[in-house]
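J.: Sharing a sequence plus its predicted fold:
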Amino acid sequence: MPVLLYVLAVAVFAQGTSEFVLAGLVPGISADLGVPVAQAGWLTAGFAVGMVVGAPLTAALARRLSPRLTLTACLLVFVAAHVVGALTDQLAVLFAGRVVAALANAGFLAVALSIVTRIVPVDRQARALAAVLAGTTLALVAGVPAGALLGALWGWRSALWAIAGLATVALVAVAALTPRRPGPDGPRGDLRVELSTLRSPVLRHSLALGVLVNGATFCAFTYVAPVVTDAAGLAPVVVPAVLVLFGLGAFAGVTAAGRLAGTHGRLVLWVGTPALVAGWTLWATLAASPTAVWVLAPVQGALSFGVGGTLIARTMAAAHGAPTLGGSFPTVALNLGALLGPVLGGWALGPLGTTGPMVAGAALAAGAALLWAAPVLARRFVR
């Protein structure tokens, strides 16, 4: 595969670490800035909002610009936002920095995904997309624990400085290796024509599935800590190890999706979506069992990101008529899920207790399984 794909993966790793690491830094930010924990928690929501808005906006604005210019500009803004965040003593400034960083992150990812589909042959695109997206899963495995460790040793600002440093290295490499145009003539399609691809039933179906599957993932994953400590009775120090296991499973799932999505994508979705429902339901039922935690964390990570990675490949294939905006479509869908999931999970904590987010995650996954099967069931009943 082109070296550029691995460079893009490094950048995605830095950005994924930034997206996920904040949950472990919120208590330190709250204490350092003198604000309630709930207000510090808004920073996570700010990042998700920026991701949803930034993907289509950046892709649309940059569609006639050089991919090299767009990607390096996004990384430059991302680095600057982290430097400002590491220096500020004001929550409002830090919040604004998170939104700006997410805008840049979303724009980078949207353009990067579009480039992948133009520099790699069709039969290898699923594997190439998986290679780039592996940066996100590696962020769960290594970036988030490393950021939490830095925060514990030298304060939350050190984690932001480390992310800024890694993103700077990626910026230099991206500037050196990214082509000025992703194809011989570069994308010149009309914006209205690209947006018209959203009329495709396959594309809209894939996007809706992406929202539900990622919503289920973040609904349960966001609240894993209380399940581990309160329901299973494990020590708080065990939580990072459980998250690492989930991340290892996620990496395996994305890797498998890269190998299977191109030729056996439908099979992955037929098997994977019901398995997700069963997995979250089983975890909610066996939440008091430490063994269930150790076994189901990597399994659910693999299923969540395996199905999610397959949906991204399916979405990109369905959006072939949108060479510049296509990468923004799955980015928006997945981050809408990342917004929806934690909200539903938090709501479920009230009436259902600690395992409520797992139950809500199972419900979202069940919605995805039904939505995936709906066209087949409709054709069968219509006949």
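T.: Here it is on my side, so go on. Numbers count the residues shown, from 1 in each chain.
J.: use CA for all of it now, contacts and neighbours both
T.: Will do.
J.: what about Pro201, neighbour count?
T.: Counted with other CA atoms under 10 Å, the neighbours of Pro201 add up to 11.
J.: List the buried residues for stretch 46-56?
T.: 46-56 (16 or more other CA atoms under 10 Å).
J.: how about these, which pair is most distant?
T.: With CA to CA as the measure, no two of those lie farther apart than Gly46 and Pro56, at 16.9 Å.
J.: Please identify which helix or strand holds Arg181.
T.: Taking DSSP states H and E as the criterion, no element holds Arg181; it sits outside all helices and strands.
J.: Take this one as well and set it beside the first:
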Amino acid sequence: MAIPEEARALTRFQIALVILALACGGFGIGTGEFAIMGLLPDVARTFAVTTPEAGYVISAYALGVVIGAPLIAILGAKSSRRSLLLVLMSVFAAGNLASAVAPDFWSFTALRFLSGLPHGAYFGVSALVAASLVPVYMRARAVGYVMLGLTVATLAGTPVMALFGQYLSWRVLFFAVGGIGALTVTLIWLYLPRDRPAAGASVSRELIAFTHPQVLLTLTLAATGFGGMFSIFSYIAGTATEVALMPATMIPVIMVLFGVGMNVGNVVGSKLADMSLMGTIGGMLVFNVVVMTVFGLTAANPYLLCLSVFLIGCTFAAGPAVQTRLMDVAADGQTLAAASMHSAFNVANALGAWLGGLVIAYGYGYAATGYVGAILSFFGLFVFGASWLLEKRAAR
């Protein structure tokens, strides 16, 4: 599924429009995924369920991402990238609009699962398209610009939609996200040139990606290396109020600091990755270990907690680098490998939140989630070392 030469010859302005269209979809996906977390009590009241039961809709969406990313990449192996992106975002838009009018809890849960199916494949294919439109030395930055839609969503889209959801109705969130999805479909239709499936494209060719040890190592690295961020962030409200003794009114400020950190990390990390891909991945894993350990040691200090939260957001700097790394090692199975990155990201979400909750349940306290994050990042560093050694051995 290669972008034709005429697409590669686009002007800078035309390339910017394509990347803007792709990032718009990322903004919608990020807003829909994260804003619902702050509206679960409202969802619970609407459907007469408990808040923990309402949390099933988040799990359903994450399950959709994990299943949908590889499945859609395989089923769409013979499709053009433009066609696949249009279908994916159309399904996303329809799923969110339907979620907004869901009549009962179980239909709502099923629709959240449906809305999650296109998530990983959309980001994976978008990253491949963006990277194909720029020179090799700018690939990671192009991938970072697409991911910027996701990180801006954590900073702007999520709090704004959560606010509207609380004062109006949580259903407003999904009407808005569905509208963003429809806008993305329009922008992709207008600005992304038509392309043709790659010669010889097939399901078996995509599945070859999972026979490459480097692909499996990189996905394992993503599932563990990002897990530390989620082990901390999932319980940051409790850490702030019960360990640092901060008022609940400061929690939105902490969320903003985390969002700012993610955006800074995404922009800086993508530039660093274009200079040294493996150096950025390895360096950020070391950074993770240090920052998350410091978080555990200093969580009782409100000022140091805020600084740590910002720096933990910055650990997203590894995102564009890991996504680009998958493109490099996947050979002919790039679509499947790139899409599976977001399955790994959601595995990291589940793993980090589970392990973080475990140490809290066993009485080690909220601050101990920092040590969980450091251990996960250290394991990711071990996987990175294995990948680096294997690559050096193959080169020799």
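T.: Arrived safely, thanks for sending. Since the model is a prediction, treat every value here as computed from it, not as a measurement.
J.: Once they're superposed, tell me the TM-score.
T.: The TM-score (TM-score structural alignment, normalised by the length of structure 1) is 0.92; 377 aligned residues with a CA RMSD of 2.1 Å.
J.: follow-up on the earlier one: return the member of the buried residues of stretch 46-56 of structure 1 nearest to Pro330 of structure 1.
T.: Comparing the buried residues of stretch 46-56 of structure 1 against Pro330 of structure 1 with CA to CA places Ala55 closest, at 9.2 Å.
J.: Can you name the helix or strand that the alignment partner in structure 2 of that closest one falls in?
T.: Matched by TM-score structural alignment, Ala55 of structure 1 corresponds to Ala69 in structure 2. When elements are assigned from DSSP H and E, Ala69 of structure 2 belongs to helix 56-75.
J.: Quick one: average offset of that helix versus structure 1, please.
T.: After superposition onto structure 1, the average distance of helix 56-75 of structure 2 to its aligned residues comes to 1.0 Å, using mean CA distance after the TM-score superposition for structure 1.
J.: tally of neighbours for Ala374 of structure 1?
T.: Counted with other CA under 10 Å, residues neighbouring Ala374 of structure 1 total 12.
J.: same deal with Leu138 of structure 1?
T.: If you count neighbours by other CA under 10 Å, Leu138 of structure 1 ends up with 23.
J.: Looking at structure 2, name the residue matched to it.
T.: With TM-score structural alignment as the criterion, Leu138 of structure 1 pairs with Val152.
J.: Give me the secondary structure label for that match.
T.: The local conformation at Val152 of structure 2, judged by DSSP: H, G, I helix; E, B strand; the rest coil, is helix.
J.: So it sits against Phe27, correct?
T.: Yes: look at Val152 of structure 2 against Phe27 with CA atoms under 8 Å: they come within range, at 6.7 Å.
J.: hey, where'd the helices end up in the stretch 151-300 of structure 1?
T.: Remark: helices assigned in the stretch 151-300 of structure 1 by DSSP state H, counting those that start in this stretch are 156-177, 191-196, 201-221, 224-226, 239-285, 290-318.
J.: will you turn these into TSV that also has distance to Ala81 of structure 1?
T.: What follows is those, written out as TSV (distance: least, CA to CA, whole Å):
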stretch	distance to Ala81 of structure 1
helix 156-177	9
helix 191-196	29
helix 201-221	25
helix 224-226	29
helix 239-285	26
helix 290-318	28
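J.: who's in contact with the helix holding Ala69 of structure 2?
T.: 33, 36-37, 108-110, 112-121, 203, 206-207, 335-337, 339-340, 342-344, 346-347 (CA atoms under 8 Å, 6 or more residues apart in numbering).
J.: Among the residues you listed, name the buried ones.
T.: Buried residues within the contacts of helix 56-75 of structure 2, counting neighbours by 16+ other CA under 10 Å: 33, 36, 108-110, 112-121, 203, 206-207, 335-337, 339-340, 342-344, 346-347.
J.: So which of the residues you listed sit within strands?
T.: Per DSSP state E, strands hold no members of these.
J.: Among these, name the ones in helices.
T.: Cross-referencing those with the helices (criterion: DSSP state H) gives 33, 108-110, 112-121, 203, 206-207, 335-337, 339-340, 342-344, 346-347 as the overlap.
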